[in-house]
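*Asks:* Provided below for reference: sequence and predicted model.
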Amino acid sequence: MTEPVKGPASYFPSIEKKYGQPIAHWTELIRSSPLTRHGELVTWLKTEHGLGHGHANALVAYTLAGPGD
């Protein structure tokens, strides 16, 4: 039996469905941003790309926590 997905990755299916882009698109966007602080990146995704707070927060947390996709 497989473990349910937990943490930021649990948002990924709904993020891809709602915004029509794969997670790799968002992580690349976050990595290419000149911003580096979690809160700044969340605000940027919300204001410039129309993401909701929870989705933006999950993407930033995931991207900043790991080396890659």
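*Replies:* Everything's here; your move.
*Asks:* alpha carbons only for contacts and neighbour counts from here, please
*Replies:* Will do.
*Asks:* which residue is nearest the centroid of this protein?
*Replies:* Per C-alpha atoms, centre = their mean, the C-alpha nearest to the average position across the chain is that of residue 59, at 1.5 Å.
*Asks:* Next one for the comparison:
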Amino acid sequence: MTAPVKGPASYFSSIEKKYGGPIAGWKDLIRPSPLTQHMELVTWLKAEHGLGHGHANTLVAHTLAEGDGN
């Protein structure tokens, strides 16, 4: 039996269903953005890509928590 997904990742399947594309694709949009502040990125995803606040917030928080990978 698989443990239920918790935290921000629990929203990933609904984000993919509602807005299309894999989560990796959304993160690929966020990472190179010249915007660096959490709420700037949330506002951008909402305005430019039509995401709801909670979904945008989840994507930004999860992506920023990963760091830049360097």
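*Replies:* Arrived safely. Keep in mind the model is a prediction, meaning the values are calculated, not measured.
*Asks:* picking that back up, show the contacting residues for the residue nearest to the centre of the first structure.
*Replies:* Contact analysis of residue 59 of the first structure by C-alpha atoms under 8 Å, 6 or more residues apart in numbering lists 8, 23, 26, 27.
*Asks:* hmm, 6 Å instead?
*Replies:* Contacts for residue 59 of the first structure (C-alpha atoms under 6 Å, 6 or more residues apart in numbering) come out as none.
*Asks:* Next, find the distance separating it from residue 2 of the first structure.
*Replies:* According to C-alpha to C-alpha, to the nearest Å, residue 59 of the first structure stands 23 Å off from residue 2 of the first structure.
*Asks:* ok, back up a step: remind me which helix or strand the residue nearest to the centre of the first structure belongs to.
*Replies:* Using DSSP states H and E, residue 59 of the first structure sits in helix 53-65.
*Asks:* so how much does that helix differ from the second structure once superposed?
*Replies:* Average distance, helix 53-65 of the first structure versus aligned residues of the second structure after superposition (mean C-alpha distance after the TM-score superposition for the first structure): 0.3 Å.
*Asks:* how about the helices in the second structure?
*Replies:* 12-19, 23-30, 38-49, 53-66 (DSSP state H).
*Asks:* The last one: how far from the chain's middle?
*Replies:* In other words, helix 53-66 of the second structure. Computed by C-alpha atoms, centre = their mean, to the nearest Å, the chain-centroid distance of helix 53-66 of the second structure equals 4 Å.
*Asks:* Alright, that wraps it up for me.
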